[in-house]
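Trainee: Test case, fold it:
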Amino acid sequence: MQFNTKTIHGGQENIDPAYGAVMPPIYQTSTYSQTSPGNHKGFEYSRSANPTRTALENSLASIENGKYGLAFASGLAAIDAIIKLLKPGDEVISTNDLYGGSYRLFTSIFEGLGIKFHFVGMESTTAVEAKINKNTKLIWAETPTNPMMNIIDIEALAKIAKTNKVLLAVDNTFATAYLQQPLDLGADIVMHSATKYLGGHSDVVMGSVVVNNEELANKLYFIQNASGGIAGPMDSFLVLRGIKTLHLRMQRHSENGRAVAKFLSEHPKVEKVYWPGLENHPNHEIAKKQMKDFGGMVSFTTKGNSYEDAIKFTEKVKVFTLAESLGGVESLAGHPASMTHASIPKEEREKTGVVDSLIRLSVGIEDEKDLIEDLKQALA
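Mentor: You can find the predicted model right below:
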């Protein structure tokens, strides 16, 4: 199947033989009857497995060209499960420009449990190689990064990981499988905050993980079941529904993202625009190589680096909504320094470019003319 067909049919089969429902039903049940102890129809308790969640997990694996999919209660629950593959004394090399919640989980929870994290800029792979030692067990990469839209060469990182026998995990939230498929580029683990583009309608919180290696999958399934951070059947249904229009939405997100980035880059009050599709964007050539298009996430700074001007802008937008999160059909505007990345100390934020004037846009699928007019009036 080609990708657009996979979003509809990938990994799916008729799981409702009783009535032939076209859409997988919502199995809102915690347990299942057994004819004798251990003799059941593949499901015994919904923390371990649920038919609706299984249908979603099969779909997730299909669109990422993976073999094994797992759905979690949130993106952070998915990351939590991945880091639980490690043990005290193990070390992780992470991109230094990453989602604030990931940084908080790494530094406030897992560092206290004996896992060491090195945060480095991954625009060049030499910084990663310099940090690898005998204790390194995992490389953690976001690409594009949140919120600076930095591009990391997944294929190059995968070669380093394999040479040094460490795992490579890629947070694919911003790109989705429509724009890039990290497993095909050599990654071991691909993770999503499915809350974002996979759900696509700002009505669900969920995380996902996809892998190809059976042994790795079994470890993650064990952690998923033992820790219990699983996705519920209703949420699974909503994300499965979202995936069916992923290709259509991502195409429009990318088209609108291009129009917004072009407008902002020509505006006299804008200092800098961060969007991988711009030719002057760092690692633009890598983005062209590993991405189908460049998505709907755009960040920019206003001239003068004024905190007050950034706040005023977010208060003045009308079509864009000032809100946390991203990836829904509606356009959102956020101020990372005071919102999504507030958990990262100011001096650490600013090292990666998250200055007080930085604004992050999640460009939705509205008419591009309305989006441009809204940005124009808010900047004025």
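Trainee: When you work out contacts or count neighbours from here on, use the C-alpha atoms and nothing else.
Mentor: OK.
Trainee: quick one, what contacts Leu322?
Mentor: Thr314, Glu315, Leu332, Ala333, Gly334 (Cα atoms under 8 Å, 6 or more residues apart in numbering).
Trainee: Could you rerun that using 10 Å?
Mentor: Going by Cα atoms under 10 Å, 6 or more residues apart in numbering, Leu322 touches Phe313, Thr314, Glu315, Lys316, Ser331, Leu332, Ala333, Gly334, His335, Leu361.
Trainee: Now the third one: closest residue in space that isn't a chain neighbour?
Mentor: Leaving aside its sequence neighbours, Glu315 sits nearest to Leu322 (Cα to Cα, 6 or more residues apart in numbering; 7.2 Å).
Trainee: how much space between the one you found and Ser362?
Mentor: 10 Å (Cα to Cα, to the nearest Å).
Trainee: and if you look at Tyr103?
Mentor: 21 Å.
Trainee: Looking at those two, which one has more neighbours?
Mentor: The residue with more neighbours, out of Tyr103 and Ser362, is Ser362; 27 against 20, by other Cα atoms under 10 Å.
Trainee: Settle this for me: that one is touching Leu332, isn't it.
Mentor: Yes. With contact defined as Cα atoms under 10 Å, Ser362 counts as touching Leu332 (5.0 Å).
Trainee: Format the contacts of Leu322 as CSV; extra columns: neighbour count.
Mentor: Below are the contacts of Leu322 laid out as CSV (neighbours: other Cα atoms under 10 Å):
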residue, neighbour count
Phe313, 21
Thr314, 23
Glu315, 14
Lys316, 17
Ser331, 23
Leu332, 24
Ala333, 24
Gly334, 25
His335, 27
Leu361, 26
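Trainee: What's the local residue count around the nearest residue to Lys6 once chain neighbours are set aside?
Mentor: Excluding the flanking residues, the one nearest Lys6 by Cα to Cα, 6+ apart is Ile63, at 6.0 Å. Burial of Ile63 is recorded as 25 neighbouring residues (other Cα under 10 Å).
Trainee: my read: Ile63 touches Thr176, true?
Mentor: Yes. If you go by Cα under 10 Å, Ile63 and Thr176 touch, sitting 9.3 Å apart.
Trainee: Alongside the first, I'd like the structure of this one:
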Amino acid sequence: MGTRNTTEDYGDGNWTNPRVQAENQSYLASQRQPVYAQPGYDQGPPAPHPAPYRYTDPYQPTPAQVAPASAWSPRRKPAFSLARRFAGVLLALLTLATGLTGATAYWAQTTLVDTQNFTAMTEPIAYDQDFQSSLATAVTDDIMASPTITTYLGDGNSTAWYGGVQNWLYDQTRGVVDTATQSLVTSEAYPDLWAQVIADTHAYNFSGEARPAILDFSAIYDSAGSSVTDATGLGIDTGTLPGRTVTLDTGQNIWPINSAINSFIALANLWQPLLFVAALAALVGFVLWPRNRFAYLAVIGFVGAGLLWLAGIMGGGASLTAGLQLPTSNTAVVFVQKLSEAITASFATYHNDVALKVLIAAAVLTLLAILSAILRLTARATTARTR
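Mentor: Below is the predicted model of the structure:
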């Protein structure tokens, strides 16, 4: 009998049964392979699955809502803004101080120190009727008091037995002299004579020396002496007449007019440095000012115009002869008073004109400041929209 190849020979579930071994091996092999393949180290993380619509993870914080960008971006604060403003204010004060002083110094240089302009300023005095009458009378009195006249004609008050004739001749001669001097101050030669008087007076008084101020009528006295000599035949020496040069400073070692003139000379010599410092200070302040620089200059201009206008008002109303010991000569008194009025009027006119020009410049700078501000705001708005 042969051998049977059945499971009964090994028994059900016997591990020695080849069929059971094959099933066990197949099961173990399936257990060694994972259901889902594990990613390798060289592979990236798996792609996330999209979350359902409006799904929020309860364990994650809610992100903050970002506010929409503003149309106006915040202004950046300039570096060292406070220090630059402080320096700008100091430079503005320096500009005003040196600028106003320099403007006055320029007026002193062009109006007082300059001989031609000083002559032009005093020209109305020469044609003032009170001054002309006083000048002609003073020249007549000096000529009639000259040694040549008094030697032959006396003083017009002779009490001698021939006094009547002598006094009559004196009166006749005085009439001739008075006619000659009155004709002189109204003649065609008078403007040239007056220009020479002012030139001589200016050259003496504006020499910078410490000495009493004078009024030099030498040119008029010489011309009047020649006219009287031609009319009377008497040789009149006008070189020794007391009214030829009139002293304006009558104090003892105190000469206020001379001191004032020397002060104006010193001030006039500084007009260029003062205006240069003013321009430089304004330029540096313009560069340092942190914001609208045209507005900075405009403010300086408006303040400067106001100060110039105020200086013109105060200077125009000032009296240069107040408290001044005037000379004894009536001609010199009239001249000093008229010259004082001419100087104050020139001072007021000059400062008012400069104030108007500075005011116009400040108005232009204000328009530039407004235009600059508009352009800056427009540029900021455009930059904010393009971000």
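Trainee: what's the TM-score here?
Mentor: Here the TM-score for the pair of chains, by TM-score structural alignment, normalised by the length of structure 1, is 0.24; 157 aligned residues with a Cα RMSD of 7.1 Å.
Trainee: circling back to that earlier point, what's the distance between the residue nearest to Glu315 of structure 1 and Lys346 of structure 1?
Mentor: Distance from Leu322 of structure 1 to Lys346 of structure 1, by Cα to Cα: 22 Å.
Trainee: now Ala77 of structure 1
Mentor: From Ala77 of structure 1 to Lys346 of structure 1 the distance is 26 Å (Cα to Cα).
Trainee: Ok, Glu373 of structure 1 next?
Mentor: Relative to Lys346 of structure 1, and taking Cα to Cα, Glu373 of structure 1 is found at 32 Å.
Trainee: Just the helices from the stretch 101-250 of structure 2, written as ranges.
Mentor: Assignment of helices within the stretch 101-250 of structure 2 using DSSP state H, counting those that start in this stretch yields the ranges 115-126, 129-144, 147-153, 163-184, 190-205, 218-232.
Trainee: what's the angle between the longest one and helix 218-232?
Mentor: This means helix 163-184 of structure 2. 130 degrees (axes from the mean of the first three to the mean of the last three Cα atoms, to 10 degrees).
Trainee: buried residues in helix 163-184 of structure 2?
Mentor: 166-167, 169-171, 173-174, 176-182, 184 (16 or more other Cα atoms under 10 Å).
Trainee: go on, stretch 302-320 of structure 2?
Mentor: In stretch 302-320 of structure 2, counting by 16+ other Cα under 10 Å, buried: 302-313, 315-316, 320.
Trainee: who has more neighbours, Ala77 and Lys346 of structure 1?
Mentor: Under the neighbour definition other Cα under 10 Å, Ala77 of structure 1 and Lys346 were set side by side, and Ala77 has more, 22 against 15.
Trainee: Val299 of structure 2: how many residues sit nearby?
Mentor: Neighbours around Val299 of structure 2, by other Cα under 10 Å: 16.
Trainee: excluding its backbone neighbours, what's nearest it?
Mentor: Closest to Val299 of structure 2 by Cα to Cα, 6+ apart is Ala362, at 7.3 Å.
Trainee: Not counting its neighbours along the chain, what's nearest Ala361 of structure 2?
Mentor: Nearest to Ala361 of structure 2 is Gly301, by Cα to Cα, 6+ apart, at 7.1 Å.
Trainee: that's a strand at that neighbour, yeah?
Mentor: No. Using DSSP: H, G, I helix; E, B strand; the rest coil, the assignment for Gly301 of structure 2 is helix, not a strand.
Trainee: From Gly75 of structure 1, how far out is Ile93 of structure 1?
Mentor: For Ile93 of structure 1, the distance to Gly75 of structure 1 - Cα to Cα - is 19 Å.
Trainee: Kindly provide the distance from Ala29 of structure 2 to Ala22 of structure 2.
Mentor: Distance from Ala29 of structure 2 to Ala22 of structure 2, by Cα to Cα: 11 Å.
Trainee: who are the neighbours of the biggest helix by length in structure 2, in terms of helices and strands?
Mentor: Taking DSSP state H as the criterion, structure 2 has its longest helix at helix 330-385. Here helix 330-385 of structure 2 touches helix 81-107, helix 115-126, helix 129-144, strand 214-216, strand 245-247, helix 293-316, going by 3 or more Cα pairs under 10 Å, 6 or more residues apart in numbering; DSSP states H and E.
Trainee: can you do 6 Å?
Mentor: Packing partners of helix 330-385 of structure 2 (3 or more Cα pairs under 6 Å, 6 or more residues apart in numbering; DSSP states H and E): helix 293-316.
Trainee: what packs against the helix it packs on?
Mentor: helix 330-385.
Trainee: where exactly do the strands run in structure 1?
Mentor: 68-72, 91-95, 116-120, 136-142, 167-171, 189-193, 207-211, 270-274, 297-302, 321-322, 332-334, 358-362 (DSSP state E).
Trainee: between the first one and strand 207-211, how many degrees?
Mentor: Computed by the same axes, to 10 degrees, the angle separating strand 68-72 of structure 1 from strand 207-211 equals 160 degrees.
Trainee: Also the last one?
Mentor: Note on geometry: by the same axes, to 10 degrees, strand 358-362 of structure 1 and strand 207-211 are set 80 degrees apart in direction.
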